[in-house]
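A.B. asks: let me see the structure of the following:
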Amino acid sequence: MSRQKQAYAYGLSAVLAWSTVATAFKISLAHLSPAQLVLYSTAFSLLSLLLILLCQGRLGELKTAFGQHWRRSLILGAINPFLYYLILFQAYSLLPAQEAQAINYTWALTMTLLAVPLLKQPLKGRDALAALICYLGVLVIGTRGELLTLHFSSLAGVGYALLSTLLWAGYWIFNTRDQREPVLGLTLNFLLALPLIVIWCALSGELRPVAWQGIAGAAYVGALEMGFTFVMWLTAMKLTSSTAKIANLIFLSPLLSLVLIWLVIGEPILGSTLIGLGLILSGLLLQKLPTRNAAAAHAS
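C.D. replies: Modelled structure (predicted):
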């Protein structure tokens, strides 16, 4: 198998895994609170990342990396997984899975907008238009098509979903200056975030016995959403001859996710969700289209 075919195999595997997480979130939240799901999924994710390092023969590097990068790891771990997933799971607890997952896909656009003040990057006209289209999609989803009345199915849920995109986009912007090896860095983030999550759960009274179904769901979420899938995606990016070819696979995820939400959870897919998701994906595609100058430079 060629390197590019291997890249597609790893990339598609990651996309298929990510397509299941909205369904897994909703099922798990039927047995756990958002804070409990963060706690147990983080623990299982940490175990999966440690297992990956063990299989790679790199577990011994963790101690050195901890000594060098514990401050950065603590800050980034406080953002992801602690705050990001706490907010994201809160959104899923208040919204239907189809609505929460669709809004969550605007994070890539949020990252572009955040790069303006944080990285001093100019805001292009195309990015502004893409933002308008994407957030119109969010409005369609959040109001279930009732744009004139602005009656939201759950205003708090939409707010949490949008806040999660802000945290996730900010996390990846900070990562642009991260010199740590990706798998080691992610392991350290989860290692140092876990005590923070335990303290939060203790203070909020969430450290209590939970159903085995919740633990099973958290194990799936931790391994697939936060652990192994991230490594598969990184591997695909390393193997591919074209980052764009692999990155574009991610557009399959929301559509596959809707099918699973309908089949497994039994949520009827609303027309407003399809229209809103279509607007969001259109805005993201518009943002990714090459500019005339870039196309000319590539052609030359």
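
A.B. asks: contacts and neighbour counts: CA atoms only from here.
C.D. replies: OK.

A.B. asks: helix, strand, or coil at R177?
C.D. replies: coil (DSSP: H, G, I helix; E, B strand; the rest coil).

A.B. asks: return the distance of it relative to G170.
C.D. replies: 12 Å (CA to CA, to the nearest Å).

A.B. asks: more neighbours, the two?
C.D. replies: Taking other CA atoms under 10 Å, R177 and G170 do not tie; G170 has more neighbours (20 against 8).

A.B. asks: tell me who's in contact with that one.
C.D. replies: By CA atoms under 8 Å, 6 or more residues apart in numbering, the contact set of G170 is M111, L114.

A.B. asks: I have a second one here; can you model it like the first so I can compare?
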Amino acid sequence: MLLWAFLGLLAKLAAGLPPLQVTAMAMAVGGMLGLGVTMARGRLGRLRQGPLAWFHGVAGLFGYHALYFAALAMAPAVEANLVNYLWPLLIVLLSAPLLGLPLGARRLAGVGLGFAGCALLVGQGAHFPPGAVPGLLCAAAGAVVWATYSVTARRLSVVPTEAVTGFCLAAALLAGSLHLAFENTVPPDGQQALAVLLLGLGPVGGAFFLWDAGMKRGDPRLLGTLAYGIPVLSTMLLLLAGEGVLDLRVGMAALLVAGGGLLASWPGRRSAPA
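C.D. replies: Below you'll find the model as predicted:
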């Protein structure tokens, strides 16, 4: 999640490159990073997985980003981001029907506080113009795809995290093919190349390996709630970089998100031993 917080800043530095081109290049970097680590550990055989694992991985990684970039192309960024950041809420809520994990009033209250902070941060002046409906639907679909991918990853816990290497490389190949079909290639300058490299090492590559391990070994309800910190941290980094102004709205959003995460992660009352 800390790596994902740099997505906005690095995307800003890569501005001017077509979105599918950025996706293909960044995921190729992330895939090559994973390939190097996997080979060094002598675990290359773990990339051999069944069709279900490949469909789950490639559809999740590529599908989310394709829908997200389509949303930004067809809808105002603020409104699209507000709808897209429903995915942390959906992760917590989907944990009950898909994994059988109880929610409880305390955890739901934490989710509510986190969502309020997210809405306050990215929803100022949101008016959802009628022409943006297709883009907003893409943003909502992207949220559903990423939440479903994240929660169902726990059902595929037998699939090792090293397999994400293959998923990244396949998603990069798919994004590159679509880029060549629908976009014009733009040679990156020095700043853009560095931004894409860092994207691949972090938010659009390396972070996928950490997220996969977290969803399979951790509590998806807690991770989904704490994910509301991503837009807050991303905004803070942009502010430090000179983008925007720190105001009361940002401070209140940070408090709501931090409070929601604290409430959701607070240890519950233990039952007395029999």
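
A.B. asks: could you give the number of residues near the nearest residue to A207 of the second structure once chain neighbours are set aside?
C.D. replies: Distance criterion CA to CA, 6 or more residues apart in numbering; nearest residue to A207 of the second structure, sequence neighbours excluded, is L3 at 6.2 Å. Neighbourhood size, L3 of the second structure [other CA under 10 Å]: 20.

A.B. asks: again with the one 3 residues further on
C.D. replies: The burial metric for F6 of the second structure, expressed as a neighbour count using other CA under 10 Å, is 24.

A.B. asks: from Y160 of the first structure, how far off is the aligned residue in the first structure for it?
C.D. replies: In the first structure, F6 of the second structure lines up with T20, judged by TM-score structural alignment. As judged by CA to CA, T20 of the first structure and Y160 of the first structure stand 21 Å apart.

A.B. asks: trace V196 of the second structure over to the first structure, please.
C.D. replies: In the first structure, V196 of the second structure lands on A218 (TM-score structural alignment).

A.B. asks: next secondary structure after whichever strand or helix holds its match?
C.D. replies: Assessed by DSSP states H and E, A218 of the first structure sits inside helix 212-220. Counting by DSSP H and E, the next helix or strand C-terminal to helix 212-220 of the first structure is helix 229-239.

A.B. asks: quick one: contacts for C118 of the second structure?
C.D. replies: Contacts of C118 of the second structure by CA under 8 Å, 6+ apart are L82, Y85, Y228, P231, V232, A253, V257.

A.B. asks: what does the last one align to in the first structure?
C.D. replies: Matched by TM-score structural alignment, V257 of the second structure corresponds to I280 in the first structure.

A.B. asks: what count of nearby residues applies to that match?
C.D. replies: Every residue meeting other CA under 10 Å relative to I280 of the first structure is counted, giving 26.

A.B. asks: so what's it closest to, chain neighbours aside?
C.D. replies: C134 (4.2 Å).

A.B. asks: isn't the one you found up against L284?
C.D. replies: Yes: at 7.3 Å, C134 of the first structure and L284 qualify as touching, with contact defined as CA atoms under 8 Å.

A.B. asks: how about the helices in the stretch 101-250 of the second structure?
C.D. replies: 104-122, 133-152, 164-182, 190-201, 206-217, 220-226, 229-240, 248-265 (DSSP state H, counting those that start in this stretch).

A.B. asks: out of those helices, which is the most enclosed?
C.D. replies: helix 220-226 (a mean of 25; mean count of other CA atoms under 10 Å).

A.B. asks: and it, what does it pack against?
C.D. replies: Judged by 3 or more CA pairs under 8 Å, 6 or more residues apart in numbering; DSSP states H and E, helix 220-226 of the second structure is in contact with helix 87-99, helix 104-122, helix 206-217, helix 248-265.

A.B. asks: contacts for the first one?
C.D. replies: When you say that, I think you mean helix 87-99 of the second structure. Residues contacting helix 87-99 of the second structure (CA under 8 Å, 6+ apart): 101-103, 111, 115, 143-144, 146-148, 150-152, 155, 220-228.

A.B. asks: average offset of that helix relative to the first structure?
C.D. replies: Relative to the matching residues in the first structure, helix 87-99 of the second structure has an average distance of 2.5 Å after the fit, by mean CA distance after the TM-score superposition for the first structure.

A.B. asks: repeat that for the last one.
C.D. replies: Between helix 248-265 of the second structure and the aligned residues of the first structure, the post-superposition mean distance stands at 2.6 Å (mean CA distance after the TM-score superposition for the first structure).
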